[in-house]
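Q: Got a predicted model here, sequence first, then my questions.
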Amino acid sequence: MHVQRNGIAVECLQGDIARQKDMEAVVNAANAELMMGGGVAGALHRAAGPELAEAGAPMAPIQPGEAVTTEAFNLPNDYVIHCLGPVYGRDRPEEELLRACYQNALHKAEEHHIQSIAFPSISTGAFGYPVAEAAAAAMDEVTGQAPYLTSIQMIRFVLFSNEDATAYETALAQSD
């Protein structure tokens, strides 16, 4: 699914976040230590190589909602923007912290004059955030930020499963 929001292309697709060759930046659903983990963090770290963890180490630990930027190393992108999403039921207020991830990642992208960015579904894996709720918050935040973005021309949500992609497509269709 592909739509325009305030002149910015926003799309959702099922795929591998580590294989987004046409995106300048990819977002890592990071852990606080910015180390290899499971899910998105594991996929990006495996593809980028050990330099990704080395580059993140001096910036760790990060707090829920925070975003930091590193090079992408062996990934086909220029940058990785690392965001620590909230653990559902533990980090409160969950929705505010999740929205901060997207907002702060977009701000980091703007600082680096990035034109295209790919997001995963932050906090919905091991951190337990319900996918439909996470998708609604993500789309609302991204479309709400769109009028203020000057560099970004394309925002892509890359979802691991077809079910997640459907949830994000539904949320995108309902956003305005």
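A: Arrived safely.
Q: Every contact and neighbour count from this point should use C-alpha atoms.
A: OK.
Q: tell me the contacts of His113?
A: Applying CA atoms under 8 Å, 6 or more residues apart in numbering to His113 gives the contacts 151-152.
Q: Show me the contact partners of the longest helix seen in the chain.
A: Determined from DSSP state H, the single longest helix within the chain is helix 94-111. The set of residues external to helix 94-111 that reach it, using CA under 8 Å, 6+ apart, is 25, 27, 64-69, 81-88, 91, 115, 117, 122-123, 134, 137-138, 141-142, 145, 149-152.
Q: Helices - which of those residues land there?
A: 134, 137-138, 141-142, 145.
Q: Out of those, grab the one that's most surrounded.
A: Using other CA atoms under 10 Å as the neighbour criterion, Ala138 leads the ones in helices among the contacts of helix 94-111 with 27 neighbours.
Q: let's bring in a second model and compare:
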Amino acid sequence: MIKIIQGDITKLVVDAIVNAANNSLLGGLGVDGAIHQAAGPDLLQECRELHGCETGQAKITRGYRLPAKHVIHTVGPVYSGSSTDSQLLRACYLNSLSLAKQNNLHSIAFPAISTGAYGFPAKRAAEIAFAAVKDWLKQNPSAKMEVTMCAFDNATFQLYQKELAK
């Protein structure tokens, strides 16, 4: 099941929210900074112990002061226009979902990974995100995963509505 909302991902009550992190996992701009601020200093401390994350991969921490029980940190690609960008972005969604399943989680919320400071074109990113999530859900029906695609702004929400309708 996939649903879309427009709002602040740090306020969602789900098993895990996904953080569009940088390779250090030590906080940054946009959604990454907002998640670290809302979760509090304990999140940063746990992230230090993870020793970073490769682009396309995902790691999990507790949610601390967030309503979400966990944060799944994934590092999207910095957009360069190469086909590798799309593959890495798809991997972010697939690896985050698989990590949620491995940890027996059943609800997850994604931001628009790589579309902010990393410059990935929002329309293409939405296409990749929805295709990856739909494929994963088809391949993992026993996971009973509820996926929320959280748009921060109206333009992204509109893109998400078009993708969900496909």
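A: Okay, I see it. Model, not experiment: these values are computed from the prediction.
Q: Need the TM-score from the superposition.
A: For this chain pair, the superposition-based TM-score is 0.95 by TM-score structural alignment, normalised by the length of structure 2; 165 aligned residues with a CA RMSD of 1.3 Å.
Q: hmm, back to that, could I have the buried ones of the contacts of helix 94-111 of structure 1 as ChimeraX selection syntax?
A: Here is the ChimeraX command that selects the buried residues among those (16 or more other CA atoms under 10 Å):
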select :25,27,64,65,66,67,68,69,81,82,83,84,85,86,87,88,91,115,117,122,123,134,137,138,141,142,145,149,151,152
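Q: how about the residue nearest to the spatial centre of structure 1, what does it touch?
A: In structure 1, the residue lying closest to the centroid (CA atoms, centre = their mean) is Phe119, at 3.1 Å. Residues counted as contacts of Phe119 of structure 1 (CA under 8 Å, 6+ apart) are 17, 26-28, 155-158.
Q: For Phe127 of structure 1, state which of the residues you listed is nearest.
A: Asn28 (13.7 Å; CA to CA).
Q: And that closest one, what's its match in structure 2?
A: Counting by TM-score structural alignment, Asn28 of structure 1 lines up with Asn19 in structure 2.
Q: got it, and Ser116 of structure 1?
A: Using TM-score structural alignment, Ser116 of structure 1 pairs with Ser107 in structure 2.
Q: And for that match, the neighbour number?
A: Neighbours of Ser107 of structure 2 using other CA under 10 Å come to 21.
Q: Ala131 of structure 2 too?
A: Neighbours around Ala131 of structure 2, by other CA under 10 Å: 17.
Q: Counterpart of it over in structure 1?
A: Match for Ala131 of structure 2 (TM-score structural alignment): Asp140.
Q: Next one: that match from Leu98 of structure 1, what distance?
A: Counting by CA to CA, to the nearest Å, the gap from Asp140 of structure 1 to Leu98 of structure 1 is 11 Å.
Q: Over to Arg156 of structure 1?
A: In terms of CA to CA, Arg156 of structure 1 sits 17 Å off from Leu98 of structure 1.
Q: out of these two, which sits in the more crowded spot?
A: In this view Arg156 of structure 1 and Leu98 are compared by other CA under 10 Å, and Leu98 has more residues nearby, 28 against 21.
Q: Provide a list of residues in contact with Ala41 of structure 1.
A: Ala41 of structure 1 neighbours (CA under 8 Å, 6+ apart): 28-31, 35.
Q: Repeat the analysis, applying 10 Å as the threshold.
A: By CA atoms under 10 Å, 6 or more residues apart in numbering, Ala41 of structure 1 lies in contact with 17-18, 27-31, 34-35, 82.
Q: Inside strands: which ones of those?
A: Here DSSP state E is the test, and the contacts of Ala41 of structure 1 give 27-29, 82 as lying in strands.
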